[in-house]
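Chemist: Take a look and give me a structure for this.
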Amino acid sequence: MRHPLRKLRAFSKTQLDKLLIGAGRTGAPQAVLDSLRGNRLTKKVASRFEGTDIALTMRQAESMPLGPGKFYVRLCYKSWSSHVGEYIKLYCRGEQIYGNVIEPPEAGKPVEYRNMVGTSANPEDYAINLRGKFSVSVSPYPFVTREQARFDARFDVRQHGKVFYSIRGNTVAPERVVFTFPGFTLSTSSISYTVSYLKGLSPTELLRTAVVVFQDRYYVPGSYMLVDSQGRSVVEDVRGAMTDILDNFGLDSSQALLFGASKGASIALFYGQFFPKSHLVVSTPQLNLPYYFTKPAFRENLFMFEAMRGVVAPGDLLQEYCNEGRRIDFFYTLKDELSNQSLVEFPQDAANFVSHRISGVHTDVAKRGLPSMMGVIRQFIHGQPLEPRSKIEVGSVRLFEQGEHLVGVDVQLGRKLVIDSEHNWYLERRFGQSVLRYEMDEVSLGAALKTSSTQLLDTRIDSLDGEWALRYVTENGTTDAVILSHWSDAVRKARISAGVDLGLPGDFHVDVRSQGSYTVIDGYDVSVFNYCFVPGAGSDNCELVVVLGEAPCDLVEAVSTDQPTLAIDSSTFSPSLSQFIMRVGARVYASRLRIFVTKGYDSQSFVDALSTIDWKTVLIDRLG
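Modeler: Sure, this is the predicted structure:
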């Protein structure tokens, strides 16, 4: 009998590529892959296959098989153009298994989502909620695009059990290890799983350092490296991989740095709990994951993914780390309430905590703050900051009001300063043992600095008293600072209130009863709410009951329910009120909100505004 692969000898390169690409994209069965790699491969086939990215695609397609009765699913939707901004939902035998808001795909490609998990091997059992042409492919193995395989080959990402990472630099006897964790890509990208490569590190720096670059290769957009596509925990796998790497090099956690931006920063905060002496460098992490999952891109997938629930909040871990005096460099922006959770603005006298408030929105921070991030990482690699070549001399300091509660700052340098690499300038002050840095714009190169319109000091949350300094941090790891000796005089001269440091608002735990005040910060909008919360009995179909009126704790008692109940002293609708309610609703995974308004708080305009809260179902009643 002829070997089934003998026919491949006559294939042209185009025909062979088409065959192999198709096998890789559809999750080729193990038997086919084994046959293609078998000892009886012809020389022609082997040379065209084994050394290509197609081979890697197919190998990856074998990774992480599912349990019995589970299948990976790929959805392609060709009729997307008339439905941009709408939700597309995928059903298996009538049960929703995935959903997303439609974004334009890459040029010339359909909208495609990969690696959802269904319970049928028959594509006919799958349906969507929208009209138009779509197709479903089903496989026991994950779907991998050729672009993903090329990406992985470029960055040498390899599979280690359930964990995917590449490692470069000194892989024999490094003095330090830098672990990096990835952020998200667009849901329609042909490269679903990226890495944070830190390509700026030089070959000389890599002589003494190992850089381990993790890939969040789970579920559709990644799972914060917490669970696999089927919902099984990978925490011990990731923790074990990191521990093994350090052990193999004879290092402990004090010689490790964990770095990430956005999703990657949340992952770094999570795994930092297992390496208590490590240095954390994190940029714009999501501190309340359920709340972040209420945004359109995740509302119909990660928010519904049961396996993600019950994970300790990165914000809770951050507060623990601050109390423990962990080494943390935190990069953020005021215009990122969805990630900040109104926590990072108020570190409580935390030793070794340094915040860097960067101008712009969420996506600006990693770019604008990159010189400082790389500088901090290089200081870790060298064991200390490098000696600066250029020393700061300050000529004058001016403070001026920019509106109620807001203060701008101008600094003129005493002499022009030449800095030979990319850098960031900061106003710097100490809040107890914490160090708070506020980015300044260089309006005249090496001569004059000012706070931008998004970096103004806010006297409702920032005290102007105490010792302030001016600092620069370069991407090369050098830094210099000088005390602003005329600061107090400048405050008095401007006749500005010195302000106060508002205490840490925190984030109450939703499994215990609590009461007090809760602060929401969104840019320069600072709102404080008095509240009372009761966790309820708990249920799979949870409803958050919200009561608005005076005396919150009395209002909680007035509502007879076994559902989580939040009473708030508020009679005026604002984005901050909506944010507070949504934060709590997300933490209890409420499927709907039931809002009661009390007499005197029940104007029609107030009721109408409450109905605009961005939740799936909002029910509004009057109490009494």
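Chemist: alpha carbons only for contacts and neighbour counts from here, please
Modeler: Will do.
Chemist: could you measure the one residue sitting closest to the centre of the chain against Asp507, distance?
Modeler: Closest to where the C-alpha atoms of the chain average out (Cα atoms, centre = their mean) is Lys263, at 2.2 Å. Distance, Lys263 to Asp507, using Cα to Cα, to the nearest Å: 20 Å.
Chemist: again with Asp216
Modeler: Asp216 sits 27 Å away from Asp507, going by Cα to Cα.
Chemist: out of the two, which sits in the more crowded spot?
Modeler: Asp216 (27 against 18; other Cα atoms under 10 Å).
Chemist: mind listing what that one touches?
Modeler: Residues in contact with Asp216, defined by Cα atoms under 8 Å, 6 or more residues apart in numbering, are Phe164, Phe181, Pro182, Tyr193, Thr194, Gly222, Ser223, Tyr224, Met225.
Chemist: can those residues go into CSV with extra columns for distance to Val101, secondary structure and neighbour count?
Modeler: Below are the contacts of Asp216 laid out as CSV (distance: Cα to Cα, whole Å; DSSP: H, G, I helix; E, B strand; the rest coil; neighbours: other Cα atoms under 10 Å):
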residue, distance to Val101, secondary structure, neighbour count
Phe164, 28, strand, 18
Phe181, 25, strand, 28
Pro182, 22, coil, 28
Tyr193, 19, coil, 22
Thr194, 21, coil, 23
Gly222, 17, coil, 23
Ser223, 18, coil, 22
Tyr224, 20, coil, 26
Met225, 23, coil, 26
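Chemist: Could you also give me the structure for this next sequence, so I can compare it with the first?
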Amino acid sequence: MKMVNGARRRISELGKSAAYSKLGTDVARRILSSPADSAIQKYVKSKGLEGSVRRLASESLPPGMYFAKLTIHDWEKYRGKPFRLLQDSEVVYGNEIEPPARGFPLEYRNIVVTSNEASRFKLDISAAYELKIGRGVFTTPQQVKYDAQYGVKQYGDVFYSLRGNTVNPKKLLITFPGFGPSTSRISYAVSYLKDIKEADLRDTLMVCFQDRYLAAGSYMMVDSAGRSLYERVWSVLEGLRSEHNIDESQMLFFGASKGGSIAINYAKDFPQAHLLLAVPQMNLPYYFNKPFFRDNLFRNSSIRHAEQPEQLLRQYFSEGRKIDYFYTNSDELSNHSLIELANDVPGLTKYRVDGGHSAVARAALPSMLGLMRNFLHGERNKQFRCENLRSYVRGDGVLAQARVDNQASKIKGANWYLEGNLGRTKFMQLLTEHSYQFIKFTSDTQILAAAYDPIETITGLTALEANGSRWASNLPTPLTRGRKQSPVGVFSFDELMLTSVDPREYVVLDGDVHGRYRYRSYMVDPAGDTMEVHFVKDATQPVDNMLEANGTNRTSHVAVVEPMTNWNLADLVALRFVITAGAQRLRIVLHDDSTRKMAMALLSGIDWKDSHVVVASPTPPEASAKISAALLEKEALLSDAR
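Modeler: Purely as a prediction, here's the structure:
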């Protein structure tokens, strides 16, 4: 009997392998792409085979890889707690339990695994669960209905919908999606921009991509098997551009949050295109170091080792690309202290909005729609008069109140901004509208920081309407800062380096708090697993590696860090070092006796699982001399290598 059952299983597996072969997948995809009223479509529907055909047509995985669907039944008592799904002893997926959509089970679909034997899997919590494993992706009726509603089609392993002029367009508007809730019945969305109507798109082809990879998207960096998607998506974009002979300058890439990060990636080979971004994540491994991502996307080595949005954006800054960037200072996880401090970048306009990450796109929607319509139809510039301006000093910041003329007071639903310059970068600070419609002002959360905002160069008041109209006025008087406030400093927004012989400056900003540091760094052992961050009085000070060659752990990199003014956000500096190094362990070493107690309290709560804070042992003079000599030799070798 066992032999018979074994034979049946082998035959079944052979049948599935044949069905999921390239031929079987191609046939299924042709069926799905055929007209809805075709004979083959009618036959499939009459036999109830839509689900089977859809699975066969879905993303192809290499042999030995499978999609899994995890259903957790008694999730209520574990609400808010982390869980992990293990295949043998390896974590294949984890998340933090949230309630599912009302009336539906808690499901996590399309977890990629390397076994189809459910007995090899277990949860690390005691909840009752069910695990289904197959070769095709798992979906929901809600996702199928959503895809039909928005016209999402599959083109090989790439998914998108087309809107607007599909015959002879002169422009391309390309959108990428953000994240939905991890427990959503619609895991894969598109940025359809319903407010952009068909009349807006009379000369434009709009391409709305769907990030249909892994359990909830991969930032379109890799497919579910971990293979790069870039060439496949690029070929779609270049194919549409060349087919319709569209000039690069007539392409606009748009995305918010995750979609913004994707837009940065796929604009790479279109340097003349316009980028419209809202709160993109700059460093994905850093952003993924949070409960919802630590045991899924954070573990994806392909994403972790890919070129990050921050690196690409810095390249675009140097090229002077046209970029409109909406952000908030209260979004350190996404910003990575880049856009807040970026200055003197040609082509860049940065719009600062108050509130959290998710508030930015909602608050600035009129501006973003207006910029899109400027791209689609051309600019509509209008003038008004700012009749009065008042400045108010508040601590280390400045508040402002502006009075506009009667014509401007009748503008409804626009975003109002103070406008200034940071060198060649245009800076826009969102304002609040008063109950008196002729008053626009900075609220307590929109205060201008004397330390880094260009208060003296703010000379304009601007309103952006969703219809594309841009109203502008000069300020009747300049903004003034307090007599005790120092002139604005141009802070460094250089990226964090793992190999820096000479001390460099690094600035971290979170909300209204910033910290300035001087550091140098070097590699010790590329096969090491530990990042050492030494906090010292002077960044040129030699230090001894604490963990090198101790038999258990080895140091990969060392950073020697000097707080320049205070210890603000020192924990984030250390965290960024360990994530940049890709190390498993973080060892923080304190050298300054005078700040040890405070630093220990600050750094002991760092958000990294395997981290330790230790105090450096006093170094005898003769040992210090040896360390200095060894360090100089190491840095000389590093300099030669570079």
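Chemist: Tell me where the stretch 151-300 of the second structure has helices.
Modeler: 230-243, 258-266, 284-287 (DSSP state H, counting those that start in this stretch).
Chemist: equivalent range in the first structure for the last one?
Modeler: The counterpart of helix 284-287 of the second structure in the first structure, counting by TM-score structural alignment, spans residues 289-292.
Chemist: still on that earlier bit, so which of the helices of the stretch 151-300 of the second structure is the most packed in?
Modeler: helix 258-266 (a mean of 26; mean count of other Cα atoms under 10 Å).
Chemist: That one vs the first structure, average offset?
Modeler: With mean Cα distance after the TM-score superposition for the first structure, helix 258-266 of the second structure departs from the first structure by a mean of 0.7 Å once superposed.
Chemist: Where does the aligned partner of Phe491 of the second structure in the first structure sit: helix, strand or coil?
Modeler: Using TM-score structural alignment, the equivalent of Phe491 of the second structure in the first structure is Gly503. Three-state call for Gly503 of the first structure (DSSP: H, G, I helix; E, B strand; the rest coil): coil.
Chemist: Can you find the partner of Leu369 of the second structure in the first structure?
Modeler: Under the alignment by TM-score structural alignment, Leu369 of the second structure pairs with Met374 in the first structure.
Chemist: Confirm that match sits in a helix?
Modeler: Yes - the assignment for Met374 of the first structure by three-state DSSP puts it in a helix.
Chemist: pretty sure it contacts Asn476?
Modeler: Yes - using Cα atoms under 8 Å, Met374 of the first structure makes contact with Asn476 at a distance of 7.2 Å.
Chemist: how many neighbours does the closest residue to the match of Phe491 of the second structure other than its chain neighbours have?
Modeler: Once flanking residues are discounted, Gly503 of the first structure sits nearest to Phe346: 6.7 Å by Cα to Cα, 6 or more residues apart in numbering. Residues lying near Phe346 of the first structure (other Cα under 10 Å) number 20.
Chemist: Arg158 of the first structure -> the second structure?
Modeler: In the second structure, Arg158 of the first structure lands on Lys153 (TM-score structural alignment).
Chemist: Now the match of Leu369 of the second structure. Nearest residue, chain neighbours left out?
Modeler: Ranked by Cα to Cα, 6+ apart and with sequence neighbours excluded, the top spatial neighbour of Met374 of the first structure is Glu475, at 5.1 Å.
Chemist: thought the one you found was touching Gly369?
Modeler: No - checked against Cα under 8 Å, the pair Glu475 of the first structure and Gly369 is beyond contact range at 9.6 Å.
Chemist: Distance of Leu341 of the second structure relative to Val490 of the second structure?
Modeler: As judged by Cα to Cα, Leu341 of the second structure and Val490 of the second structure stand 8 Å apart.
Chemist: Can you give me the neighbour number for Leu32 of the second structure?
Modeler: Neighbours of Leu32 of the second structure under the rule other Cα under 10 Å: 19.
Chemist: and of the contacts of Asp216 of the first structure, the nearest to Val482 of the first structure?
Modeler: Checking the contacts of Asp216 of the first structure against Val482 of the first structure with Cα to Cα, the nearest one is Phe181 at 34.2 Å.
Chemist: For the closest residue to that closest one other than its chain neighbours, list the residues it contacts.
Modeler: Sequence neighbours aside, Gly264 is the residue nearest to Phe181 of the first structure in space, at 4.5 Å (criterion: Cα to Cα, 6+ apart). By Cα under 8 Å, 6+ apart, the residues touching Gly264 of the first structure are Thr180, Phe181, Pro182, Gly183, Tyr224, Val282, Pro285.
Chemist: Map the first one across to the second structure for me.
Modeler: Taking TM-score structural alignment for the superposition, Thr180 of the first structure sits opposite Thr175 in the second structure.
Chemist: quick one: contacts for that match?
Modeler: Applying Cα under 8 Å, 6+ apart to Thr175 of the second structure gives the contacts Val190, Ser191, Tyr192, Met206, Val207, Cys208, Phe209, Phe253, Phe254, Gly255, Gly259, Ala263.
Chemist: Which of those residues ranks first by neighbour count?
Modeler: In terms of neighbour count, Gly259 stands highest of the contacts of Thr175 of the second structure at 29 neighbours, by other Cα under 10 Å.
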